[in-house]
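S.K.: No letters, just coordinates:
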């Protein structure tokens, strides 16, 4: 077995929320009288930390505007949370990986209580050995959470692979010293992800063959 632990990103990798996030950012842009973005544009400008994405897309200009905008964004997300679903192949993929005897966890830049609630809401908690989130809603970085996990878990870094949909997931994996596989149907386009130089797949089910 190539890997014994799969660490999943959540939003855009497990949960199909890209269109919802585009809808929300366009509401915020329209409220300021600004031009909305297409899906293609969104997937080419989205980035972490989120404050830099907000500046890039144009909903804030100064750092001090970020906290208020983050709360407005989150309120709109909560209003739509009940409409979200996982990608169609997620449950079957998680089940296949579990049957292979590979442990799994979620590592997200979402606040831990919100992450736990959504993991339960989408019925993926039964597959997860660890749920790892941050302490606030500002989606700065999940690197420190990942590093703490590595330190406390005792897992061999070579046995862990990160599955994500953004350059940030690759950067987190790199700083953790673990492998990374990127899925191209999430928050960043395949053209953006290609700069990472790691394996890119089009769906979660394509990940399984790369694990064994």
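M.R.: Good, I have the coordinates. Everything numeric in this text was worked out from a predicted model, so none of it was measured.

S.K.: For the rest of this, base every contact and every neighbour count on C-alpha atoms.
M.R.: Fine.

S.K.: tell me the contacts of the residue sitting furthest away from the middle of the chain?
M.R.: In the chain, the residue that sits farthest from the middle, by C-alpha atoms, centre = their mean, is residue 33; the gap is 29.1 Å. Listed by C-alpha atoms under 8 Å, 6 or more residues apart in numbering, the contact set of residue 33 is empty.

S.K.: another structure for you, compare them:
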């Protein structure tokens, strides 16, 4: 534990962090694009362009801001394919051992995602890991476009002091969310975003989840 021996709370991101689903995300995106007469994108294009909100990411790919009807169609088709494929994905390397070890050190943890709550909870249960978390929370309508307000609501529900919180995620939006509530963040480079995008944020980066968890005490000591 940190020097003051207070328990920490670890918030895990889902897609691209806990769930190793990049290939499924890319396949679902391209299947959706095919249905809408759009060209496929490469893994490199996806990792380089990915941003939040997702609608802005699509605007960069399409070369124009999608109208409501176009956006809703693309989003619905993507989710149709993603739901069909998602249980092919596996947990990222090091899991669930890292969950068990973290709890064994006397700390708490939860899972927060921008994925729809009614779809997130069943797939977390499918992987047999729900019992490790104090709260598994996806989004409900009206869904937030950025993660900051979602994280704030998450910590309020948990009654956790943000100063004792570390978020492990895989995107610049995760870093922005943590900063907006006064929490720490460690970014995992094995997820969706290109490493150069993560480095530009200026926060600690780890190339594995094992390395990310190992950085937590150092991050808290440096910023505490």
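M.R.: Yep, that arrived. Because the structure is a prediction, the values reported are computed rather than measured.

S.K.: need the helices for structure 1, in chain order.
M.R.: 18-31, 39-45, 50-57, 66-80, 90-99, 112-121, 143-153, 167-176, 190-193 (DSSP state H).

S.K.: Adding mean neighbour count and distance to residue 203 of structure 1, write these out as TSV.
M.R.: Output for those, formatted as TSV (neighbours: other C-alpha atoms under 10 Å; distance: least, C-alpha to C-alpha, whole Å):
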stretch	mean neighbour count	distance to residue 203 of structure 1
helix 18-31	17	14
helix 39-45	17	16
helix 50-57	18	24
helix 66-80	14	24
helix 90-99	16	9
helix 112-121	16	19
helix 143-153	15	23
helix 167-176	20	16
helix 190-193	16	12
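
S.K.: Relative to residue 212 of structure 1, which of those helices is closest?
M.R.: helix 90-99 (9.7 Å; C-alpha to C-alpha).

S.K.: re the thing from before, can you tell me which of the helices of structure 1 comes nearest to residue 11 of structure 1?
M.R.: Closest among the helices of structure 1, using C-alpha to C-alpha: helix 18-31, at 8.2 Å.

S.K.: distance from that closest one to structure 2 after superposition?
M.R.: Taken over the aligned residues, the distance from helix 18-31 of structure 1 to structure 2 averages 1.8 Å (mean C-alpha distance after the TM-score superposition for structure 1).

S.K.: relative orientation of that helix and helix 66-80 in degrees?
M.R.: Using axes from the mean of the first three to the mean of the last three C-alpha atoms, to 10 degrees, the inter-axis angle of helix 18-31 of structure 1 relative to helix 66-80 is 130 degrees.

S.K.: counting contacts, what elements does helix 18-31 of structure 1 pack onto?
M.R.: If you count contacts as 3 or more C-alpha pairs under 8 Å, 6 or more residues apart in numbering; DSSP states H and E, helix 18-31 of structure 1 packs onto helix 39-45, helix 66-80.

S.K.: with structure 2 superposed, average distance for the first one?
M.R.: Right, helix 39-45 of structure 1. Looks like 1.0 Å for helix 39-45 of structure 1 (mean C-alpha distance after the TM-score superposition for structure 1).

S.K.: corresponding residues in structure 2 for the longest strand anywhere in structure 1?
M.R.: As assigned by DSSP state E, the longest strand anywhere in structure 1 is strand 103-111. Mapped onto structure 2 using TM-score structural alignment, strand 103-111 of structure 1 spans residues 108-116.
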